[in-house]
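Trainee: coordinates for the following, if possible.
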Amino acid sequence: MSALAAAKQKQQDAMMIAPMLVTGSVNAICFETWLSHWLMPQLKENSILVTDNAPIHRKSRIRELADQKGHIVKFLPKYSPDFNKIEHDCCSQEEKGIFAGGNQS
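Mentor: Just a heads-up that it's a prediction; the model follows:
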């Protein structure tokens, strides 16, 4: 199982949005589907999407989807897992079983 989710920053607090579990690993098509059907509908206009440098995040289609909705995609510096808060959040949520009864595809 693999988990997809986003962290929505509100003031100093962050909340997890659009959590989804998938069987197996996440590929570009899976990520694109999650982004367009799960995450984007929950975002306010002109949101900034911050992601790591995984190849599936750098596909031109991802920027196109964001641009269509008025969002901006920014990438974390390479080799900077400490800046990737969602990785730490997802790991702790999986340990707590938050994703156990969640949405699956």
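Trainee: for the rest of this, base every contact and every neighbour count on C-alpha atoms.
Mentor: Noted.
Trainee: on the three-state scheme, C91 is what?
Mentor: helix (DSSP: H, G, I helix; E, B strand; the rest coil).
Trainee: and for comparison, fold this next one:
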Amino acid sequence: MGCDNKLSILRGWSLIGEPSYGEVLAYQTQRRSIVAGYNYADKKIIALLEYSGYTNTEIFNQWFEEHLCPSLKPKTTIVMDNASFHKSSKLIKIANKFDVQILYLPPYSPDLNPIEKV
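Mentor: As a prediction, this is how the structure comes out:
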């Protein structure tokens, strides 16, 4: 998940026939991103990592190998959505190294993803 102050105001309220105005910052702040796991059994966030910038395959794989997998027991099943950075061949190799299984959700099914409810 990432956030910044880059806004696109598409709608607003005004009197009939009058233009709608809104205030936005004249500059863009640095993007902050968060990557985390969710232990469904314990109902806890695990392996939380916050950083500047966007999430890509390299960053996700590094987090997966250095933060998430070491905190899991062997034979754990990891549920992921179909984000492009979740589907690299290196990620599968890392999962095999730690003896964990990755289960991908069907496309467009955030209702099945436990971390979406956090």
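Trainee: spit out the contact partners of the residue opposite R58 of structure 1 in structure 2 once aligned.
Mentor: Counting by TM-score structural alignment, R58 of structure 1 corresponds to K87 in structure 2. Neighbour list for K87 of structure 2: empty [criterion: Cα atoms under 8 Å, 6 or more residues apart in numbering].
Trainee: show me what contacts Q42 of structure 1?
Mentor: Counting by Cα under 8 Å, 6+ apart, Q42 of structure 1 makes contact with 17-18.
Trainee: what's it aligned with over in structure 2?
Mentor: By TM-score structural alignment, Q42 of structure 1 lines up with S71.
Trainee: cool, V73 of structure 1 as well?
Mentor: Checking TM-score structural alignment: V73 of structure 1 goes with I102.
Trainee: that match belongs to a strand?
Mentor: Yes. Assessed by three-state DSSP, I102 of structure 2 belongs to a strand.
Trainee: what kind of secondary structure is the residue lying closest to it once chain neighbours are set aside in?
Mentor: The shortest distance from I102 of structure 2 to any non-neighbouring residue, by Cα to Cα, 6 or more residues apart in numbering, is to I78 (4.8 Å). Classification of I78 of structure 2 by three-state DSSP places it in strand.
Trainee: does I78 of structure 2 touch V100 like I think?
Mentor: Yes. With contact defined as Cα atoms under 8 Å, I78 of structure 2 counts as touching V100 (7.2 Å).
Trainee: what about K43 of structure 2, how many residues close to it?
Mentor: Per other Cα atoms under 10 Å, the neighbour tally for K43 of structure 2 reads 11.
Trainee: residue in structure 1 matching it?
Mentor: So K43 of structure 2 corresponds to A14, using TM-score structural alignment.
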